[in-house]
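Participant: let's see this in three dimensions:
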Amino acid sequence: MTQPETPDNAPRIPSAMSAESNQSLPFAAALDDFFVYMRSEKQLSLHTQTNYARDLEKFQKYCLEKRITELDKLAPNHIRIAVAQLHRTGLGGKSLQRWLSSLRSFFQFCIKRQWMGSNVADGITAPKSPKKLPKTLDVDQAIQFVEVEGDDFIQQRDRALVELIYSSGLRLAEVVALNLNDIDWGEAMLRVVAGKGGKSRVLPIGSAAMVALKNWLPARKLFTTDAEQALFITQRGSRIGHRAVQIRLQQLSVQQGMDTPVHPHMLRHSFASHMLESSGDLRLVQELLGHENISTTQVYTHLDFQHLAKVYDKAHPRAVRKPDSND
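Facilitator: The predicted structure follows:
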């Protein structure tokens, strides 16, 4: 069968290593065959081929420096040393993971061609990339954002919505899914159900959020029926959607004079960051955020842990929950 012609811009590995060895298959020949396979049999995109070429060229350069020109001379230790060298030059964890993936694919191809007996890159991992702290608002910025003024339907709803997200660290999906009966109005507590397993958690609601929610209820009632149980609705009387919340927060970012667009998860991140700054209680924040693994919460800080509503009341800048004489 005639092989398709190689496009002029198709990636090629430089044939820096001689193909004249009579001992075992040289790198250059194996790489050429690998790229014919990638292009003709796998029919990978030009972008993917270019990525493979870039990754394998790095390894070829390393092997030239070590005078390794043949496949049967490779050992796992060569891969480990190459990973360490690339990491020292500034290549990050994710880039090194992709680089190792390219090597494994190439070596697996060589094994199928019976040019190698084992995949010398198997079991070798890249250094982990440091987790970056999500972008957050400081306390003053958060308060500026959630203090939405006005008494019409949209303003009442938006104020209650953003106050509640920031008060209790809710995910977008969680706040959209809330029903009226999820709130204990007397105790100022909230039940949230989230995740694939439908796990629930109970969260405190700060005083500012409770005031905004109670002010929102009369406006909400004018636009819907008793059959609709959604806490947050549109002017059409139905449950508000994810995209509608995102758009409203973008509009509020401009309206409230924010320097950067605020999205729902930024409010959740800000909640977590402010709670940790005030309390230093990582376990508390893990429980409030609903993280199964505390390592997920550790992206916010490396503080040590030490309980729930009492710490919350002292720590959250909008949380001083006082008994309501009307309850």
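Participant: CA atoms for contacts and neighbours, from now on please.
Facilitator: Noted.
Participant: OK, contacts around Phe34?
Facilitator: Contact partners of Phe34, counting by Cα atoms under 8 Å, 6 or more residues apart in numbering, are 106, 109.
Participant: Lys135 and Ala272: what is the separation?
Facilitator: According to Cα to Cα, to the nearest Å, Lys135 and Ala272 sit 11 Å apart.
Participant: of those two, who's got more company?
Facilitator: Ala272 (26 against 13; other Cα atoms under 10 Å).
Participant: quick check: the more buried one is in a helix.
Facilitator: Yes - counting by DSSP: H, G, I helix; E, B strand; the rest coil, one finds Ala272 located in a helix.
Participant: excluding its backbone neighbours, what's nearest it?
Facilitator: Among residues not flanking Ala272 along the chain, Val285 sits closest, at 6.3 Å (Cα to Cα, 6 or more residues apart in numbering).
Participant: so that neighbour touches Glu277, yeah?
Facilitator: No - counting by Cα atoms under 8 Å, Val285 sits too far from Glu277 to count as a contact (10.7 Å).
Participant: of those two, who's got more company?
Facilitator: Val285 (27 against 15).
Participant: report the secondary structure state of the more buried one.
Facilitator: Quick answer, by three-state DSSP: Val285 is helix.
Participant: any idea how far Gly169 is from it?
Facilitator: Val285 is 9 Å from Gly169, by Cα to Cα.
Participant: got any residues that touch both of these two?
Facilitator: Ala272.
Participant: which SS state does Trp99 fall under?
Facilitator: Going by three-state DSSP: Trp99 is helix.
Participant: one more, so I can put them side by side:
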Amino acid sequence: MGATVEELGAVVLDGLRTAGYQESTVGQYEKTIRALTGFVAARGGVYTPALGAAFARLTVSPRTGRFSAQRRLDYNRLVALLDTYVLTGRFDLATRKRGGGGPRPASEQFVALDASWEQDMADRGLAPATRAAYGRIARAYLVFLEDQGVTGLDGADGASVLAFLESLTERWARSSLFWVVSNFRPFLKFTGRTDLVDAVGLAGVRRSHRILAVLDDADTQHVVQACTGPAVSARDGALTLLALTTGLRACDIVALRLSDIDWRGATVGIVQQKTKNPLTVPLAALVLARLADYVLDERPASGDDHVFLRSVAPYTGLADHASIYRVIAQTFRTAGLAQVKAGTSFLRHNAASKLLAASVPLPTISAVLGHASQESTSTYLSLDADRLLECVLPVPVGGRS
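Facilitator: You can find the predicted model right below:
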């Protein structure tokens, strides 16, 4: 016989308090446990992953009648904890991520398909960030099918793929759908349904290339001053400076370990999460000094050897790219640049543009950014506005109006 939510909830709360979670967080879990208790009690009283998935999909607030991001966060993270316990007999508090990977399917066939897809990605050694992105969009499609009354892949067709992509335009800009499709197509290929793969092509989603702004010298100086000043913690300052000066990807900053830093040689050496290629980049003296400030004076004692840890218990590595974005965005706000949508993607573009403006060859820029192909670097040519203007041809006299 399975356990009740009350029994599981008591263990969860005890584990959270033992791990040093703040009482405000524990209280939020208690509130969610009460909601889940009532939901499961009306359906037999015994918790199952299928009931948990159905509960996690209740993301619309009955008070406002609108989607609630907080409800989705609270419901998904509790269900993820309970599912881990049901499957393994223990709670893994170190792996909680914001949002819990989105809604999950509830039907038996789709739960099995989702598990098979996750296992396939793990077997192929895909990077954690890639697996998370692929898994999230796959589950969103399966949940969409269930909302249409379809509980098995046999009931899906090309029209469902097009309808699913169209439904995403309520939350995604059309210019961003290219990335959704890029993450969605591998799952459809995994299913072996060529008709579903072909349907993605019929959606006509194309990649757009924007000419992105970069930091001027004055803004860069503001960021550097903020990172080295008292208003920004050593961790956040070191992290932002690292991204600003090296152009490292967020997933590589998350995965960075103490042993990756060569303090004497002033370099950091990693195996890239995305390409699996080795990469060594130099560390500016300012970055190295701020890293030392963090490691020696501020970094909490922990058995976790990731360089950047959470600032509150549990003291484990940062969860994902969203954690990196929040740190950099807050640092930019402190620097007086709240209008800049800063993140590691922006800072990679910024680093590339600075190198390009300094006449550094594209192969060298490609090596610094850790691109697997130089073709990936050519997109940064669009960032050098001055050189683009040099390519503009004058309008012939006869063509002027």
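Participant: any idea what the TM-score is?
Facilitator: Superposed pair, TM-score by TM-score structural alignment, normalised by the length of the first structure: 0.50. Supporting alignment: 190 aligned residues with a Cα RMSD of 3.6 Å.
Participant: let me see the contact set for the equivalent of the residue nearest to Ala272 of the first structure over in the second structure.
Facilitator: Aligned by TM-score structural alignment, Val285 of the first structure pairs with Ile365 of the second structure. By Cα under 8 Å, 6+ apart, Ile365 of the second structure lies in contact with 352, 355-356, 377.
Participant: which among these end up buried?
Facilitator: The neighbour-count test (16 or more other Cα atoms under 10 Å) applied to those identifies 352, 356, 377 as buried.
Participant: hang on, the first one packs against Tyr380?
Facilitator: So that's Ala352 of the second structure. Yes - assessed by Cα under 8 Å, Ala352 of the second structure is found in contact with Tyr380 at 6.5 Å.
Participant: what segments of the stretch 251-400 of the second structure are strands?
Facilitator: Along the stretch 251-400 of the second structure, the segments classed as strands by DSSP state E, counting those that start in this stretch run 261-262, 267-271, 278-282.
Participant: among those, which is nearest Arg290 of the second structure?
Facilitator: Arg290 of the second structure lies closest to strand 261-262 among these, at 13.1 Å (Cα to Cα).
Participant: please report how far the residue nearest the centre of the second structure lies from Pro186 of the second structure.
Facilitator: With distances taken as Cα atoms, centre = their mean, His321 lies nearest the centre of the second structure, 4.1 Å away. Spatial separation of His321 of the second structure from Pro186 of the second structure under the definition Cα to Cα is 21 Å.
Participant: now Ala159 of the second structure
Facilitator: 18 Å.
Participant: how distant is stretch 129-146 of the first structure from the center of its chain?
Facilitator: Averaged C-alpha coordinates place stretch 129-146 of the first structure at 15 Å from its chain's average position (Cα atoms, centre = their mean, to the nearest Å).
Participant: okay, how far is it across that stretch, tip to tip?
Facilitator: Stretch 129-146 of the first structure: ends 34 Å apart by Cα to Cα.
Participant: what's next to it, contact-wise?
Facilitator: 92-94, 159, 162-163, 166, 252-253, 256, 258, 266-267, 269-270, 273-274, 299-300, 317.
Participant: what do you get if the cut-off is 6 Å, keeping everything else the same?
Facilitator: 93, 162-163, 256, 266, 269-270, 299-300 (Cα atoms under 6 Å, 6 or more residues apart in numbering).
Participant: and for stretch 235-250 of the second structure?
Facilitator: Against stretch 235-250 of the second structure from outside (Cα under 6 Å, 6+ apart): 227, 287, 290-291, 294, 321, 327-328, 344, 347-348, 351.
Participant: switch the cut-off to 7 Å
Facilitator: 227-228, 281, 287, 290-291, 294, 308, 321, 324, 327-328, 344, 347-348, 351, 369 (Cα atoms under 7 Å, 6 or more residues apart in numbering).
Participant: out of those residues, which sit inside helices?
Facilitator: 227-228, 287, 290-291, 321, 324, 327-328, 344, 347-348, 351, 369 (DSSP state H).
Participant: residues contacting Leu288 of the second structure?
Facilitator: Leu288 of the second structure neighbours (Cα under 7 Å, 6+ apart): Ala266.
Participant: that older thread, just the closest of the contacts of stretch 129-146 of the first structure to Arg104 of the first structure, please.
Facilitator: Distances from Arg104 of the first structure to these, taken by Cα to Cα, are shortest for Gly93, at 16.4 Å.
Participant: gap between the nearest residue to the closest one once chain neighbours are set aside and Leu96 of the first structure?
Facilitator: Nearest in space to Gly93 of the first structure, with sequence neighbours left out and distances taken as Cα to Cα, 6+ apart, is Ser129 at 4.6 Å. From Ser129 of the first structure over to Leu96 of the first structure the distance is 10 Å, taken as Cα to Cα.
Participant: where do the helices sit along the stretch 101-250 of the first structure?
Facilitator: Using DSSP state H, counting those that start in this stretch, the helices found in the stretch 101-250 of the first structure span residues 139-146, 153-168, 172-177, 207-221, 242-255.
Participant: of the ones you listed, which approaches Arg104 of the first structure most closely?
Facilitator: Going by Cα to Cα, the one of the helices of the stretch 101-250 of the first structure nearest Arg104 of the first structure is helix 172-177, 38.4 Å.
Participant: comparing the closest one with the second structure, how large is the average distance?
Facilitator: For helix 172-177 of the first structure, the mean deviation from the second structure after alignment is 0.6 Å (mean Cα distance after the TM-score superposition for the first structure).
Participant: what do we get in the first structure for Lys341 of the second structure?
Facilitator: Per TM-score structural alignment, Lys341 of the second structure is aligned with Pro261.
Participant: cheers, nothing more for now.
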